[in-house]
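Student: My questions concern the predicted model and sequence given below.
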Amino acid sequence: MHWYFDVIKNYVGFSGRATRTEYWMFVLFNFFILVIARLIDWLLPSSVPIIYSLYSLAVLIPTFAVGARRLHDIGKTGWWQLIGFIPILGWIVLLIYFCTDTQDKENVYGANPKEFIEE
């Protein structure tokens, strides 16, 4: 759960690098929160998914920020996220990039974040 809160604390941090674990744990917790928000909206009498929509807007910038840091971790610019606007092919490319392992050495975006992780 701390990965989720670390991303939220670094709300607009588009610089630096994020490991695969940090990115995918944020995605996982974010998915579960979105499902819960959708269920709550379903239980409410309103036909507008207000909680789901508000939460989605609240995490929009942190989602792009952690995505940019994840791409920085493999040596790509954060602008590669825009390829996601290309249906199917863009999503596949992003999925491959987000699953790619960290560059072992320091790159132009900073030091290897795996060196600082205590096991």
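Tutor: Okay, I see it. Remember, it's a predicted structure, so these values are computed and weren't measured experimentally.
Student: hey, let's count contacts and neighbours off CA atoms from now on
Tutor: Noted.
Student: what's the distance between the single longest helix found in the chain and the middle of its chain?
Tutor: When the chain is parsed with DSSP state H, its longest helix is helix 20-43. In terms of C-alpha atoms, centre = their mean, to the nearest Å, the centre of helix 20-43 is found 11 Å from the chain centre.
Student: Alongside the first one, take a look at this:
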Amino acid sequence: MDSTVSHKTKKMEVLPLLFSFKGRIGRIQFTKWWLPLNSITLPLYYLNDQLAGMVAILLLWPLFALTTKRYHDFNSFGWLGVFQLLPIIGWLIVIVGCCFTVGDFKDNKYGESLYK
């Protein structure tokens, strides 16, 4: 039996990924969804501020769901995702913490390890 850690991680279906606050996700899956969702509103601000504001409000739930699951992978509170509400510094905290930091290799109270 091979005791090395697999670099393939379990993938979550799209609806639970974007709308549920339960479970864990890895940094690649987080980055693949969080960065594009977070950048949707930027071009809209040049076209229509009100439309961009409405789209940003609609995207809050999926962005918080992604961030919560990513913090769960560190065995941390999902509430740390509120940092993404802080312009620039909050985004940097989330990007560095969630996109570049490896999660917990062991099972934790939020779910099984992604690296089994």
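Tutor: Arrived safely, thanks for sending. This structure is a prediction, so every number in the text was calculated from the model and none was measured.
Student: Now the TM-score, please.
Tutor: Once superposed, the chains reach a TM-score of 0.68 (TM-score structural alignment, normalised by the length of structure 2), with 103 aligned residues with a C-alpha RMSD of 2.9 Å.
Student: and the longest helix of structure 1, what does it pack onto?
Tutor: helix 2-9, helix 50-58, helix 60-73, helix 89-99 (3 or more C-alpha pairs under 8 Å, 6 or more residues apart in numbering; DSSP states H and E).
Student: and if we set it to 7 Å?
Tutor: The elements that helix 20-43 of structure 1 packs onto, with contact taken as 3 or more C-alpha pairs under 7 Å, 6 or more residues apart in numbering; DSSP states H and E, are helix 2-9, helix 50-58, helix 60-73.
Student: distance from the longest one to structure 2 after superposition?
Tutor: The reference is to helix 60-73 of structure 1. Its matched residues in structure 2 lie on average 0.7 Å from helix 60-73 of structure 1 after superposition (mean C-alpha distance after the TM-score superposition for structure 1).
Student: now for that helix, which elements pack on it?
Tutor: In terms of contacts (3+ C-alpha pairs under 7 Å, 6+ apart), helix 60-73 of structure 1 is packed against helix 2-9, helix 20-43, helix 89-99.
Student: what is the orientation angle of it with helix 2-9?
Tutor: Per axes from the mean of the first three to the mean of the last three C-alpha atoms, to 10 degrees, the angle that helix 60-73 of structure 1 makes with helix 2-9 is 110 degrees.
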